[in-house]
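**Student:** Predicted model and sequence follow; I will ask about them next.
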Amino acid sequence: MEKDLARTFAARITQASKTELVVIMYEVLLSDIASAKEYFHKGEDEKAMHDIKHGQKFLNELMSSLNYQYEISLNLMSLYIFVNKRIMDAYYKKEAEALDEAKEVLEILMKGFSEIAAGDKSGPVMTNTGQIYAGLTYGRGTLNETYVDPNQANRGFMA
């Protein structure tokens, strides 16, 4: 995963509710699958396997966070096991086609959780984090992205 993409996910995580965190985990996993598939097609198997391992950490987190008091958790676990099997097939057999099946299932699940997250008004899980305001400014020959945390009014030089 590229550093800029990782920073974007990290910033989103600080502002996310519980259900938005699940959606972000799906997005990270799908991003890793897409980049692994791309690396397989380029013949860069080591990089593909690195991205598969990274994505599998997020899949394992999704699996371990299920609450088995609800029947839907058993259904989700069955889907996660299937996805994990396809990811492992891609890893050991070095074939990108297995990732397509995993991607299809994850996209459907992400869509469902995205709809749930849209209605979640519980607020961010992380507390004591600043609100992020982003903007772009022009520098000499470059475009700079900055963010300002309004909760830190004492930043900068005092005159």
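**Tutor:** Great, that's in hand. Every value quoted in this text rests on a predicted model; they were computed, and no experiment measured them. Numbers count the residues shown, from 1 in each chain.

**Student:** C-alpha from now on. contacts and neighbour counts both.
**Tutor:** Will do.

**Student:** Which elements pack onto the lengthiest helix in the chain?
**Tutor:** Scanning the chain for the longest helix, with DSSP state H as the assignment, gives helix 18-42. Applying 3 or more Cα pairs under 8 Å, 6 or more residues apart in numbering; DSSP states H and E, one finds that helix 18-42 makes contact with helix 3-14, helix 45-64, helix 97-119.

**Student:** From the contact count, pick out the helices and strands touching the longest one.
**Tutor:** If I follow you right, that is helix 97-119. Packing partners of helix 97-119 (3+ Cα pairs under 8 Å, 6+ apart): helix 18-42, helix 71-93.

**Student:** putting a second one here so we can go through both:
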Amino acid sequence: MLQNAAQTYQSNQVTTATPADLTLMLYNGALKFIKQAKLALEDKDVTKAHEASIKVQNILYELMSTLNSDYDISKEFSRLYEYMLQRTIEANMRKDVDILLEVEDLFIQFRDTWKEAMLLAKKQG
């Protein structure tokens, strides 16, 4: 019952979120799954690590698909997301925590910058 309530709450969060909020959720989700993959690798659970890595890859595909090509910065984001995707795939194939740490650091930078941009936009709006 509690899990059902949590799923309903999470579903409502997603359906009522702004595009900016959704992007932030994707960044946070990727960080959560990278952490899961790292822990799974430490526990020698390659299946769980693989599943978590695939979720990170899917988030990166989603982030790439939602970029607005009308803005020049989108090309830079696209290149960085593509790099992060390739590194995540490599980490998954090699079962390499160090590569996951690199991708995690990039996600942290994206998330923190995005949060700052959201705060600035709210102040101006």
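**Tutor:** Everything's here; your move. As the structure is a computational prediction, the values presented were derived from the model and not from experiment.

**Student:** Leaving out chain neighbours, which residue sits closest to the residue nearest the centre of the first structure?
**Tutor:** Computing the C-alpha centroid of the first structure and ranking residues by Cα atoms, centre = their mean puts Val28 first, at 2.5 Å. Nearest residue to Val28 of the first structure, sequence neighbours excluded (Cα to Cα, 6 or more residues apart in numbering): Gly55, at 6.9 Å.

**Student:** Would you mind measuring from that neighbour to Thr137 of the first structure?
**Tutor:** 34 Å (Cα to Cα, to the nearest Å).

**Student:** more crowded one of the two?
**Tutor:** Under the neighbour definition other Cα atoms under 10 Å, Gly55 of the first structure and Thr137 were set side by side, and Gly55 has more, 24 against 9.

**Student:** The more buried one and Leu143 of the first structure, how far apart?
**Tutor:** 31 Å.

**Student:** And for Lys57 of the first structure?
**Tutor:** Remark: distance between Lys57 of the first structure and Leu143 of the first structure (Cα to Cα) = 34 Å.

**Student:** quick one, which of these two is more surrounded?
**Tutor:** Shown here are Lys57 of the first structure and Leu143; by other Cα under 10 Å, Lys57 has more neighbours (13 against 10).

**Student:** OK, contacts around the more buried one?
**Tutor:** Shown here is Lys57 of the first structure, which makes no contacts under the criterion Cα atoms under 8 Å, 6 or more residues apart in numbering.
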